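S.K.: quick one, structure for this:
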Amino acid sequence: MDADLLVPLLLPLLAWPVSRFVAPRLPPRAAGWLLTGSSLVLAAGSTIALLLPAFAGLSLIPAVADAGHWSPDALRNLDAVSVPVSIVSGVVLVVLGVRLIRTSVRYLRWARRVSRELDEHSRDGGVVLLPGEEPVAFSAPGRGGRIAISSGMLAALSPKERCALLAHERAHLTLRHHLFLIAVTLSSALNPLLRPLGAAAGFALERWADETAAAHVGDRGLVARAVAKAALAGRAPHGFALAATGGPVPRRVSALLATPAAAGPAAVLGSALVLGLAALSAQTALDGAAELHDGIEIAQTATPGQSPSALRAHHDHHRGALARTSVWHAR
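M.R.: The predicted model follows:
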């Protein structure tokens, strides 16, 4: 079980280069869903892969074994538990748990701070005009979603470019991109190997908003100019904020100025590979959980002095009898 559970922990290393290849070649909407969903599944798989050996180690503690009515000696005899692996898994889980809590707290503090600052200017949803010469523009969740834009940013853009910029920020709110961003951020906190996957997902979200804005204003070149001028005039947004100035702006501008192309065979194959990696991670974690469950069931039916082979034979006979009984009742 220990070797198998390394698979969900290491699969994100393979998902990263594939996602970097796939993200620019897929339609942004598909890339956003694919990368965010895969990030969540891979994070869940790696977390389960750490939880199982940690719980297995706890199952050897007499008080825990008594509460679950199983024999810790039987679990040892079955080689279902590796104490060193359990200790390492427990320590890593604690570290990752602290990272997850810290990231969640940082996000909540940022959201409250932004909400308070915007409330000073307007408590209504929609566009909030911020005084000041510093060019700032971003979208923020809360109160139905709000777009913050400063006087400095308005001065840096032409009227049509302002419309394009607002369409971009409005797309983030309408499409609920903040939920996608939270998902990939928390996934990266649970497994740091997923950070590149989260960066690729963030790029896909910005491209998704770019394309939505271009469809709204009917001019891809206008959106490209607005994004480029806003990025040159302003600064990169906070890590939790979504804004037209976020992500690799030159790549976004190049994509807007190019003719949109349908996803080719390579992109489709890469997408299938990313989904396959996520499915393999989930299946391996579930198999590990089933194996541990079987070991605990065997330990619950153990009698003192039974050998591992006798324990398994008794368990298999018991499960076979239950299966035959279920079939008879079904008839």
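S.K.: contacts and neighbour counts: CA atoms only from here.
M.R.: Will do.
S.K.: give me the number of residues near the residue lying closest to Leu42 once chain neighbours are set aside?
M.R.: Excluding its sequence neighbours, the residue lying closest to Leu42 (C-alpha to C-alpha, 6 or more residues apart in numbering) is Ala278, at 5.6 Å. Look at Ala278: counted by other C-alpha atoms under 10 Å, it has 24 neighbours.
S.K.: one more sequence to fold, the one below, so I can look at both together:
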Amino acid sequence: MTISVYLPLILALPLAVAARRIAARGAPGPAAWTLTATAVLAAAASTWSLVMLALTMLDDLPPLAALDDHPTLELPEPVPGAVALLAGLLLICGTLRLAADVHRRVGTNRRLRAIGEPIHDLVIADWSAPMAVAVPGTARSPGHLLVTTGILRLLSTDERQVVFAHERAHLAHRHHRLTAAAAAAAALNPLLIPVRTAVEFLVERWADEDAAADVGDRDLTAQAVARATLAASGSGAGPVLSIGGSAAVQRVQALIRPTPAPLRRRLAGPALLAATIVAVAAAATEAFVDLARAWL
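M.R.: Below you'll find the model as predicted:
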């Protein structure tokens, strides 16, 4: 097999290196979609490479093993057995990480939905812990907001409107799907963990910008984000979308500045990387198919 089968395993590195810089500039929406899509593609390609490498272990099983030393056959050599075994182990580890992340997200959302039935898309829990989160919907019910009396007591009326607008933006744009997809990619390929972090930051920035546009006051939004984040820190809500979010200092700084421009040129790098990943994965698949035909 050619070197192309190994390249998808490391092509996630350029995306991981650039993710933080991409997330720091321009409108958050296009960046969140681009990073997530490229990360999913990179994870799929690296996983497929591991599958192809692991499948070469089949040449050690009968009846293919007997052909390996056949005097009249010149079969192409697959990868070394140790490489194939390592690929299989990495596949198992990635699958277990993915299953654990999905189980955690599903369990957290199930517990949040069980807290109460929403009235006009809102559940108010009588808890002292300050928390405000967007609870994703299901096929049978739409998503809703969950806020506690603890956070409502800490915020002014105007700041509450910011919180509600922020959480509704999460639901409107289905940010839970983006963060779940980025987390799945990082579970399959740990090189993509910085991309997962960047996407989590970007969806919070996206919701911040929507909230600022909704209330018409960027300074008020920055103030509400700062107070809610400080209050909700350490709430332990799990993998949910909340106004607490991540990197609160950077979010507040961004809200103090003017509304960001799209800056779509910064997304050319991930788009080019995605095309490269597709081309390399196609070349690796072609080499694998040729190998399989020779053996079978």
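S.K.: enumerate every residue touching the counterpart of the residue nearest to Leu42 of structure 1 in structure 2.
M.R.: Matched to structure 2 by TM-score structural alignment, Ala278 of structure 1 sits across from Ala274. Applying C-alpha atoms under 8 Å, 6 or more residues apart in numbering, one finds that Ala274 of structure 2 lies in contact with 38, 41-42.
S.K.: just among those residues, which is most surrounded?
M.R.: Busiest of those [other C-alpha under 10 Å] is Ala42, holding 31 neighbours.
S.K.: helix or strand for it, which one?
M.R.: helix 28-55 (DSSP states H and E).
S.K.: could you measure from the match of Ala278 of structure 1 over to Ala180 of structure 2?
M.R.: Distance, Ala274 of structure 2 to Ala180 of structure 2, using C-alpha to C-alpha, to the nearest Å: 20 Å.
S.K.: before we move on, the earlier item: quick one: the helix holding Ala42 of structure 2 to structure 1 mean distance?
M.R.: Aligned to structure 1 and superposed, helix 28-55 of structure 2 gives a mean residue distance of 0.8 Å (mean C-alpha distance after the TM-score superposition for structure 1).
S.K.: helices or strands up against that helix?
M.R.: Helix 28-55 of structure 2 sits against helix 12-24, helix 81-113, helix 175-188, helix 193-215, helix 268-295, with contacts defined as 3 or more C-alpha pairs under 8 Å, 6 or more residues apart in numbering; DSSP states H and E.
S.K.: and Trp328 of structure 1, what pairs with it in structure 2?
M.R.: In structure 2, no residue is paired with Trp328 of structure 1 according to TM-score structural alignment.
S.K.: ok, Leu64 of structure 2 touching Ala292?
M.R.: No: with contact defined as C-alpha atoms under 8 Å, Leu64 of structure 2 does not count as touching Ala292 (11.0 Å).
S.K.: hmm, back to that, out of the helices and strands packed on helix 28-55 of structure 2, which gets nearest to Gly137 of structure 2?
M.R.: Checking these against Gly137 of structure 2 by C-alpha to C-alpha gives helix 81-113 as the closest, at 8.6 Å.
S.K.: what stretch of structure 1 does whichever helix or strand comes after that closest one fall on?
M.R.: Later in the chain than helix 81-113 of structure 2, the nearest helix or strand by DSSP H and E is strand 122-125. Aligned using TM-score structural alignment, strand 122-125 of structure 2 spans residues 127-130 in structure 1.
S.K.: and for stretch 285-294 of structure 2?
M.R.: Counting by TM-score structural alignment, stretch 285-294 of structure 2 corresponds to 289-298 in structure 1.
S.K.: after superposition, how close is the matching stretch to structure 2?
M.R.: Mean for stretch 289-298 of structure 1 is 1.6 Å (mean C-alpha distance after the TM-score superposition for structure 1).
S.K.: list the contacts of that stretch.
M.R.: Contacts for stretch 289-298 of structure 1 (C-alpha under 8 Å, 6+ apart): 1, 52, 56, 70, 74-75, 78, 80, 311-312, 315.
S.K.: now, which of the residues you listed sits nearest Leu222 of structure 1?
M.R.: Closest to Leu222 of structure 1, out of all of the contacts of stretch 289-298 of structure 1 and judged by C-alpha to C-alpha, is Leu52, at 52.8 Å.
S.K.: the nearest residue to the closest one once chain neighbours are set aside and Pro237 of structure 1: what is the separation?
M.R.: Closest residue to Leu52 of structure 1 in three dimensions, ignoring its sequence neighbours and counting by C-alpha to C-alpha, 6+ apart: Ala289, at 6.6 Å. Ala289 of structure 1 sits 41 Å away from Pro237 of structure 1, going by C-alpha to C-alpha.
S.K.: for Pro8 of structure 2, see how far away the match of Ala278 of structure 1 is.
M.R.: 11 Å.
S.K.: structure 2: which residue goes with Glu206 of structure 1?
M.R.: Checking TM-score structural alignment: Glu206 of structure 1 goes with Glu204.
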